[in-house]
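Novice: Structure of the sequence below:
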Amino acid sequence: MFSPFGKITAEDFLWHTRGPKRGEPRGYAFVQYTSKEEAQLAKEKMNGKLVCGRPMVVHLASEKSSMDSGDSHRAFKDKKLTGGSASKSAQTNRAAKIAAIKTS
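Specialist: Predicted coordinates:
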C-alpha cells in the first residue's frame, strides 16, 4: 500500500506476542522511506484511507512524540505506519519505542 510514495528502506509490523491474540497483528506498523518528502507524501495520501472498513491514521513519527529527533523522516500509522531515514540515536529511540509498544 505504501510503496507508490517512495523507496521503502525498512518496515516493521508489530504482532501480539502473548495472550489470546498471540500472533495477530497489533494494528501498528512502521515504514521507513529514504526521504522526509516521501514520508510526507505517504502521510498526505494515506491518512484517512479505508483499510478493512476502518480509516487509517498516518502521522510522521516526529509529530507523535517530541522525543523523536527533528531530522527523523518517519510517518506513523495509528494503526500506525512510519517512513524515513534516521540517525543511530533515532534508531535506538525507535527500538525502545517498539519494545515499549510490544510489552503493553
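Novice: going forward, measure contacts and count neighbours with C-alpha atoms only.
Specialist: OK.
Novice: what distance separates the helix ranked longest in the chain from the middle of the whole chain?
Specialist: Taking DSSP state H as the criterion, the chain has its longest helix at helix 88-103. For helix 88-103, the distance from its own C-alpha centre to the chain's C-alpha centre is 12 Å (CA atoms, centre = their mean, to the nearest Å).
Novice: please give me the structure for this one as well, since I'd like to look at both together:
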Amino acid sequence: MEPNSLNGENSDKRIYVGNVDHRISEATLIKMFSPFGKIESEDFLLHTRGPKRGEPRGFAFVQYSTKEEAILAKEKMHGRLACGRPLVVRLASEKAVIDTSQNLSKGSGVVISSRSGSTSGQMSRSAKIAAIKNKLKTLEENDSRSAKKQKQLEGSSP
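Specialist: So this is what the prediction gives:
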C-alpha cells in the first residue's frame, strides 16, 4: 500500500468492505472482488487482543488499479449477500469523509494484514482507526435497535 493511499489520487481507487462474516477469509475476499478489476492491495483487519485475537474483524479495504474498477466493485457488491450477510461497500474516500468527524481518542486494538508490504503513513493510520471506530459504533447501534425490536415483538405477543 502506498504511504498516502487514503489521500489524494489513491483514495478514489480504494473501497471499504464492511459487514464481512467471520467465515470469509482473506483469499475468499480477494476472489469475490477480483472480477471487477486488478487488485493492487487489500487490508484485511484482524483482532489483536482478547478472546478473538487473530480472527477477522469484519471489514477490509481493497485498492484497485483504477477509479472505474473501484466504482464498479462498489456498484456490483454493495448489498450482495455473503454468508447470509449483506456487504457494505463504499469508496474509501466516502468512508474517510464520514470518519473524520468521529472521535479518535481511544486505541483500536486492530492489526492490518496488507498484501502490498509497505507501511502506511500517520494520516493513513488515523483514517484506518477512524474507520474501525465508525464500524464499531454502527454495529453497536444495530445491536441496540435489534434488541429494542425484539423486546417490542415479545411485548406484543398475546
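Novice: before we move on, which element is the equivalent of residue 30 of structure 1 over in structure 2 in?
Specialist: Applying TM-score structural alignment, one finds that residue 30 of structure 1 aligns to residue 61 in structure 2. Using DSSP states H and E, residue 61 of structure 2 falls within strand 56-64.
Novice: Which other helices and strands does that strand contact?
Specialist: For strand 56-64 of structure 2, the elements it packs on are strand 14-18, strand 39-47, judged by 3 or more CA pairs under 8 Å, 6 or more residues apart in numbering; DSSP states H and E.
Novice: now for the longest helix of structure 1, which elements pack on it?
Specialist: strand 8-15.
Novice: Mean per-residue distance, the strand it packs on versus structure 2.
Specialist: Average distance, strand 8-15 of structure 1 versus aligned residues of structure 2 after superposition (mean CA distance after the TM-score superposition for structure 1): 0.5 Å.
Novice: In structure 2, what range does that strand match?
Specialist: Against structure 2, strand 8-15 of structure 1 falls on residues 39-46 (TM-score structural alignment).
Novice: which residue packs closest to the residue nearest the centre of structure 2, ignoring adjacent ones?
Specialist: The residue lying closest to the centre of structure 2 (CA atoms, centre = their mean) is residue 59, at 3.3 Å. Of all residues not flanking residue 59 of structure 2 in the chain, residue 18 sits nearest, at 4.3 Å (CA to CA, 6 or more residues apart in numbering).
Novice: Please determine how far that neighbour is located from residue 121 of structure 2.
Specialist: The gap separating residue 18 of structure 2 from residue 121 of structure 2 is 23 Å, by CA to CA, to the nearest Å.
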